[in-house]
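**Q** no sequence on this one, just coordinates:
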């Protein structure tokens, strides 16, 4: 855990969130740094804390009784998470990248602050609505017909989240195994779909995880 002086210095060095964090909300945060694949919180852990990604990325997932993992969301810098109406978390969240920095907020204090500070209440409402929109978008992606369409729509969706410039390449913060878990297909199917999309000129690969969208329309016949 970082001490208070380190917290302040690190917050100043880190990239700004998409919208400015309310000052009073920020004052409640303390920072923690997580290793790759380290749990930020586990399934059925008490929901006493809310979180925001300051740098790196995190995955939200459910481990099923048969050992299968299902991803339900990816958190990027600026995303606030950990909301639940229950006393314990239904899902787990894990750091994806090494050195992921997470701001942690005591839930009860944030809820009390939101009752008297309109900026904090607005920020929480905005973050919850964005999480709902991400879920809706993911349902649309998963509901597409073929594996290639799923992968193509997923890459387009993530490009919109990661890049303001439509012609800019993106560095995926997650692996092809993560993509497979989100889409409900095998990693081998993801790799074949990416290879096929590259052959069709829909994407170009600029490294193991860096992808450029070269054509936004074009399915199996495009």
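**A** Yep, that arrived. Since the model is a prediction, treat every value here as computed from it, not as a measurement.
**Q** only C-alpha atoms for contact and neighbour calcs from this point on.
**A** Fine.
**Q** And the helices in this structure?
**A** 4-13, 23-26, 107-116, 118-142, 147-162, 176-183, 187-199 (DSSP state H).
**Q** I'd like to know which elements the fifth one is packed against.
**A** In this structure, helix 147-162 makes packing contacts with helix 118-142, helix 176-183, helix 187-199, judged by 3 or more C-alpha pairs under 8 Å, 6 or more residues apart in numbering; DSSP states H and E.
**Q** ok, now the longest one?
**A** With contacts defined as 3+ C-alpha pairs under 8 Å, 6+ apart, the secondary structure elements packing on helix 118-142 are strand 69-75, strand 80-81, helix 107-116, helix 147-162.
**Q** hmm, back to that, so which of the helices and strands packed on helix 147-162 comes closest to residue 24?
**A** Proximity to residue 24, assessed across these by C-alpha to C-alpha, is greatest for helix 118-142 (7.6 Å).
**Q** Alongside the first one, take a look at this:
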């Protein structure tokens, strides 16, 4: 891609950095690293930074965002209701309602990216655990033995983004733009190829993966064919 076999223009250290930046950007854009994660609650503590959320999945460095949360009680789990932070702040922080301790039933996220914070209400009254469906960011790769958390086929997109960064650093703008176009195509294809066509309100084989790649919300029933 770079036509620099002898590493005369790009050194290995910089290329490794470009690859790891590409992996992080891909993971954030596509949310392709979906992992189970947990958070240990402390009595009387309402907010928890993402850094306290842990996962045992190999190759995951940190949590980027949380999709679903549930409170673990023994062998059972109860789903926690998600609320926008503005709503949560108005009713459960500014109002003073956060002072009541009980078992949490709702949660909200403040902050974006890896520096986000989870807020719970009511404030935990016991040392329990919250289970998450979370999106992770990968560890940086340095050795061939380092685990790769990004699943195939998304890994096919990484070299193109890394090449884009390298070419931009060399001011080879036209070539860099071509690499970014290829990256975008492979990132979209990763979603299309990884998403089944059988989705809610979709007939089998009628473009479910395409809709998923565009992150379009499916509303209503699919149109019926004439004669039915």
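**A** Thanks, I have the structure now. None of these values were measured; they are calculated from a predicted model.
**Q** Superpose the two chains and report the TM-score.
**A** Between these two chains, after superposing, the TM-score reads 0.26 (TM-score structural alignment, normalised by the length of structure 1); 99 aligned residues with a C-alpha RMSD of 5.8 Å.
**Q** out of the helices and strands packed on helix 118-142 of structure 1, deepest packed?
**A** Highest mean neighbour count of those: strand 80-81, a mean of 22 (counted as mean count of other C-alpha atoms under 10 Å).
**Q** So which elements touch it?
**A** strand 49-55, helix 118-142.
**Q** other SSEs contacting the longest strand seen in structure 2?
**A** Longest strand in structure 2 by number of residues (criterion: DSSP state E): strand 60-73. Here strand 60-73 of structure 2 touches strand 76-79, strand 81-82, strand 129-138, going by 3+ C-alpha pairs under 8 Å, 6+ apart.
**Q** most neighbours per residue, which of those?
**A** Burial of these is given as mean neighbour count (mean count of other C-alpha under 10 Å); strand 129-138 ranks first at a mean of 22.
**Q** Now do that one: which elements does it pack against?
**A** Helices and strands touching strand 129-138 of structure 2, by 3+ C-alpha pairs under 8 Å, 6+ apart, are helix 12-30, strand 34-40, strand 60-73.
**Q** Pull out the buried residues from the very next helix or strand once past it.
**A** Next in sequence after strand 129-138 of structure 2, counting helices and strands by DSSP states H and E, comes helix 158-169. Going by neighbour count (16 or more other C-alpha atoms under 10 Å), the buried part of helix 158-169 of structure 2 is 158-167.
**Q** export the residues you listed to CSV and tack on distance to residue 190 of structure 2?
**A** Formatted as CSV, the buried residues of helix 158-169 of structure 2 follow (distance: C-alpha to C-alpha, whole Å):
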residue, distance to residue 190 of structure 2
158, 11
159, 14
160, 14
161, 14
162, 17
163, 18
164, 18
165, 20
166, 23
167, 24
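**Q** Nearest to residue 191 of structure 2 among these?
**A** If you rank the buried residues of helix 158-169 of structure 2 by distance to residue 191 of structure 2 using C-alpha to C-alpha, residue 158 comes first, at 14.1 Å.
**Q** From residue 134 of structure 2, how far off is the closest one?
**A** 22 Å (C-alpha to C-alpha, to the nearest Å).
**Q** thinking again about what came up before, can you add distance to residue 37 of structure 2 and give the helices and strands packed on strand 60-73 of structure 2 back as TSV?
**A** Shown next, in TSV, are those (distance: least, C-alpha to C-alpha, whole Å):
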stretch	distance to residue 37 of structure 2
strand 76-79	14
strand 81-82	17
strand 129-138	5
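**Q** Which of the ones you listed sits closest to residue 65 of structure 2?
**A** For those, the distance to residue 65 of structure 2 is smallest for strand 129-138, at 5.3 Å, taking C-alpha to C-alpha.
**Q** how far away is the closest residue to residue 75 of structure 1 other than its chain neighbours from residue 92 of structure 1?
**A** On the basis of C-alpha to C-alpha, 6 or more residues apart in numbering, the spatially nearest residue to residue 75 of structure 1 that is not a chain neighbour turns out to be residue 58, at 5.0 Å. The spacing between residue 58 of structure 1 and residue 92 of structure 1, counted by C-alpha to C-alpha, is 10 Å.
**Q** So which of the two has more stuff around it?
**A** Using other C-alpha atoms under 10 Å as the criterion, residue 58 of structure 1 and residue 92 rank with residue 58 on top: 30 against 19.
**Q** shouldn't the residue nearest to residue 75 of structure 1 be in contact with residue 95?
**A** Yes. At 4.3 Å, residue 58 of structure 1 counts as touching residue 95 under the criterion of C-alpha atoms under 8 Å.
**Q** Quick check: buried residues in stretch 15-29 of structure 2?
**A** The neighbour-count check on stretch 15-29 of structure 2 (16+ other C-alpha under 10 Å) flags 15, 17-24, 26-28 as buried.
**Q** is it possible to export those to a markdown table including distance to residue 109 of structure 2?
**A** Converted to a markdown table, the buried residues of stretch 15-29 of structure 2 look like this (distance: C-alpha to C-alpha, whole Å):
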| residue | distance to residue 109 of structure 2 |
| --- | --- |
| 15 | 35 |
| 17 | 30 |
| 18 | 30 |
| 19 | 30 |
| 20 | 27 |
| 21 | 25 |
| 22 | 26 |
| 23 | 24 |
| 24 | 21 |
| 26 | 22 |
| 27 | 20 |
| 28 | 17 |
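**Q** Of all the helices and strands packed on helix 147-162 of structure 1, which one comes closest to residue 150 of structure 1?
**A** With C-alpha to C-alpha as the criterion, residue 150 of structure 1 lies closest to helix 118-142 of those, at 5.6 Å.
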